[in-house]
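In: What shape does this take:
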Amino acid sequence: MISALTLSVGAVNAQLSEGTKVGVATGKGLNADRSGVFWTSPTESSNVVGDFYIDSLWHEGSVKLNAPVTQFGGLESDSLSGITIRYNVLNDELEVLANKNDVRVIKASYLKSFEAKNNGNAQRFVSIKSLIPNTDLKGMCEVLSSGKLTLVKHYKPKITKPNYNPGFGTGQKNTIVRLDSDYYVISNGKSEKFNAGKKSLLALMGDKGKEIESYLKENKATLKSDLVLKNVFDFYNRNSTVN
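Out: Model (predicted):
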């Protein structure tokens, strides 16, 4: 596993490079080939504005690659740790803050999974195709709960094209990007889209219906947040492992 010292990240979590600030505003990608894994040199995506990141803040994290590759110093590894990262959903790239003036990316084709530490909690993200091999979905998903029923949140960009009318001077000149997401439940190698609600939850967890009903009542669970859904699925998965 390559250490943080290899990338010279330093104390830069709270500081964005000038290139990154431009990327936040314009949705630029970073795709000039540098070493076979990391890239620099922003590529212009003009007239694109909006939300591109699961979390626009930088967080310490670690990465698992699909296969070992040659890293800095000539060593081969399929892992990186102690690096500073964030995921660009629009470009489907994991940005790595090498130092305050150097942002690089790992393209999705290299990524198997990554973890980001957020307020002491580790968020785990996995390539959607590694969980659902035959899916048409692209990009990464956050694993909220694992077990008999694995709950994931898949992130995707929602794009609104320009509708500017020069004759009347009305409409939007820019392409607008908004972050969108869907829940999926994976069980026995099969997946289905999940609409969070009590009725669909009880239908999904029918074998533990009474226990789930009691849990929802006791915890006043409204199923309106990732954390609440995670807790319900964790409860179900724990109980499903008991003989």
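
In: CA only for contacts and neighbour counts going forward, please
Out: Fine.

In: Show me the helices in this structure, by range?
Out: 4-7, 18-26, 128-131, 198-204, 209-219, 226-240 (DSSP state H).

In: Now do the buried residues in the first one.
Out: Going back to what we said before, that points to helix 4-7. The neighbour-count check on helix 4-7 (16 or more other Cα atoms under 10 Å) flags 4, 7 as buried.

In: which residues are contacting it?
Out: 72, 80-83, 98-99 (Cα atoms under 8 Å, 6 or more residues apart in numbering).

In: can you rerun that using 7 Å?
Out: For helix 4-7, contacts defined as Cα atoms under 7 Å, 6 or more residues apart in numbering pick out 81-83, 98.

In: what does the last one give?
Out: The list of residues contacting helix 226-240 from outside it, by Cα under 7 Å, 6+ apart, reads 144-145, 147-149, 221, 223.

In: Is it possible to mark the buried ones in those residues?
Out: By 16+ other Cα under 10 Å, these give 144-145, 148-149, 223 as buried.

In: Next, give me the two most distant ones among the residues you listed.
Out: Using Cα to Cα, those span at most 19.3 Å, a distance reached by K148 and L223.

In: Kindly provide the distance from the residue lying farthest from the centre of the chain to T175.
Out: For the chain, the C-alpha farthest from the mean C-alpha position belongs to G167; by Cα atoms, centre = their mean, that distance is 40.8 Å. Going from G167 to T175 by Cα to Cα, to the nearest Å gives 19 Å.

In: do N237 as well
Out: 42 Å.

In: what does I106 give?
Out: 25 Å.

In: farthest pair in the contacts of helix 4-7?
Out: S81 and A98, at 12.3 Å, using Cα to Cα across the contacts of helix 4-7.

In: With neighbour numbers in mind, choose between the two.
Out: In terms of neighbours (other Cα atoms under 10 Å), A98 is the more surrounded of S81 and A98; the figures are 22 against 19.

In: At which residues are the strands of this protein located?
Out: Using DSSP state E, the strands of the chain run over residues 29-33, 38-43, 48-50, 59-70, 76-88, 93-99, 102-107, 111-118, 121-127, 140-145, 150-160, 175-187, 190-194.

In: Can you list the helices and strands that the fifth one packs against?
Out: For strand 76-88, the elements it packs on are helix 4-7, strand 59-70, strand 93-99, judged by 3 or more Cα pairs under 7 Å, 6 or more residues apart in numbering; DSSP states H and E.

In: next up, for comparison:
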Amino acid sequence: MRFLVFFIGFIATSANAFAQAQTDYMTQTTRDRINFTTLNSTNNATLFSIKGPAGQLLGDPYLDTTWQAGNVKFYTKLGLSLTTDSLAGVPVRLDLSANEVEIRAGAKDIRAVKTTAIRYVDMNNAFGSVSRFLNVHEYQGDANPLTGFFEQIATGKLDLLLHPSVYIRKANYNVALNSGSKDDELTKKMDWYVARGKQATKFSPGKRAVLDLMADKKEQIEAFLKTEKPDLKSRQGLRTLFAYYNKL
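Out: Prediction:
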């Protein structure tokens, strides 16, 4: 009888020990699963970040950061003057982002004028000559939704126009891969336009586009392209071609 009681007690004790061991095992297993799952989850870009400096806005909004000597022609008279609507020989630069012309009146005195108030700006350029930047609203057609100025590269029967602008290229940083850039960047954009009279049309330079555009002088233009071989992707090449066409 004592043996039977001992045996039953032994069985119960063993069962309790086994159950406790099983519980401990399951707890550890569950803990491992949680840890494993958490490890995977933290690789999700929405749940963690990489320490480091915050992104910045790189670049500048100016067509040219250097102050250039220029003449500014306004749409209205200046101040109380009944005759003066322009400034001559003043340092200027174009802010493409704010759509303003900055005029330096002194070492620390800079005036900003909205482009809508200015008909044109004549200023020195980086090519050793003078460029005229004419208000885009002097033209119609594809110029209607634009802001700022057209740089007149060539004028005549057919105007060749360059529209400078700036846009923000957004950061492409990938948190999960820790790659790319955290910085936004101001990026310059130059678009070509052509105009007959005051009707402007966006233009993609190329031989076929040029021949279609100058179809009334096609034979002369084909001969010019063959002998002179102007680079139709460059500013100077297009300027030379349009100057030739405008003389025909």
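
In: Any chance of JSON lines for the helices and strands packed on strand 76-88 of the first structure, columns distance to G197 of the first structure?
Out: Shown next, in JSON lines, are these (distance: least, Cα to Cα, whole Å):
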{"stretch": "helix 4-7", "distance to G197 of the first structure": "42"}
{"stretch": "strand 59-70", "distance to G197 of the first structure": "31"}
{"stretch": "strand 93-99", "distance to G197 of the first structure": "32"}
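
In: Pick the most deeply packed of those.
Out: strand 93-99 (a mean of 24; mean count of other Cα atoms under 10 Å).

In: corresponding residues in the second structure for that strand?
Out: On the second structure, the counterpart of strand 93-99 of the first structure by TM-score structural alignment is residues 100-106.

In: which stretch among the helices of the first structure comes nearest K190 of the first structure?
Out: helix 128-131 (9.2 Å).

In: buried residues in that closest one?
Out: By neighbour count with 16+ other Cα under 10 Å, helix 128-131 of the first structure contains the buried residues 128-129, 131.

In: got it, and stretch 168-177 of the first structure?
Out: Quick answer for stretch 168-177 of the first structure (16+ other Cα under 10 Å): 174-177.

In: Skipping its backbone neighbours, what lies nearest the equivalent of M190 of the second structure over in the first structure in space?
Out: Alignment note (TM-score structural alignment): M190 of the second structure maps to S181 of the first structure. Distances taken as Cα to Cα, 6 or more residues apart in numbering place Y155 nearest to S181 of the first structure, at 4.4 Å, with adjacent residues excluded.

In: didn't that neighbour look like it was pressed against E142?
Out: No. Counting by Cα atoms under 7 Å, Y155 of the first structure stays clear of E142, with 8.1 Å between them.

In: and the strand or helix carrying F3 of the second structure, how far out from the chain's middle?
Out: Assigned by DSSP states H and E, F3 of the second structure belongs to helix 2-41. The chain centroid and the centroid of helix 2-41 of the second structure are separated by 64 Å under Cα atoms, centre = their mean, to the nearest Å.

In: again, but for stretch 159-173 of the second structure
Out: Distance, centroid of stretch 159-173 of the second structure to centroid of chain: 4 Å (Cα atoms, centre = their mean).

In: buried sites along that stretch?
Out: Buried residues in stretch 159-173 of the second structure, counted by 16+ other Cα under 10 Å: 159-166.

In: How about stretch 13-31 of the second structure?
Out: Buried residues in stretch 13-31 of the second structure (16+ other Cα under 10 Å): none.

In: JSON lines for the buried residues of stretch 159-173 of the second structure, including distance to T201 of the second structure?
Out: Converted to JSON lines, these look like this (distance: Cα to Cα, whole Å):
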{"residue": "D159", "distance to T201 of the second structure": "10"}
{"residue": "L160", "distance to T201 of the second structure": "10"}
{"residue": "L161", "distance to T201 of the second structure": "10"}
{"residue": "L162", "distance to T201 of the second structure": "11"}
{"residue": "H163", "distance to T201 of the second structure": "12"}
{"residue": "P164", "distance to T201 of the second structure": "15"}
{"residue": "S165", "distance to T201 of the second structure": "17"}
{"residue": "V166", "distance to T201 of the second structure": "20"}
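
In: related to what we said a few turns ago, in TSV: the strands of the first structure, plus distance to E211 of the first structure.
Out: TSV is the format used below for these (distance: least, Cα to Cα, whole Å):
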stretch	distance to E211 of the first structure
strand 29-33	47
strand 38-43	48
strand 48-50	42
strand 59-70	36
strand 76-88	37
strand 93-99	40
strand 102-107	43
strand 111-118	31
strand 121-127	27
strand 140-145	18
strand 150-160	18
strand 175-187	19
strand 190-194	20
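
In: and V69 of the first structure, how far is that from K21 of the first structure?
Out: 29 Å.

In: er, T135 of the first structure actually
Out: The value you get for T135 of the first structure to K21 of the first structure, if Cα to Cα is used, is 34 Å.

In: what does Q123 of the first structure give?
Out: In terms of Cα to Cα, Q123 of the first structure sits 24 Å off from K21 of the first structure.

In: Matching E151 of the second structure against the first structure, which residue comes up?
Out: In the first structure, the residue paired with E151 of the second structure is E142, using TM-score structural alignment.

In: ok, now which ones touch that match?
Out: 124-126, 152-154.

In: who touches the closest residue to it other than its chain neighbours in this structure?
Out: Excluding the flanking residues, the one nearest E142 of the first structure by Cα to Cα, 6+ apart is F125, at 4.3 Å. Shown in contact with F125 of the first structure (Cα under 7 Å, 6+ apart): 113-115, 140-143.

In: who's in contact with the spatially most central residue of the second structure?
Out: Nearest to the geometric centre of the second structure sits Y167, at 3.0 Å (Cα atoms, centre = their mean). Counting by Cα under 7 Å, 6+ apart, Y167 of the second structure touches 186-188.

In: Pick the one among those residues closest to S97 of the second structure.
Out: S97 of the second structure has its nearest neighbour among these in L186, at 8.8 Å by Cα to Cα.
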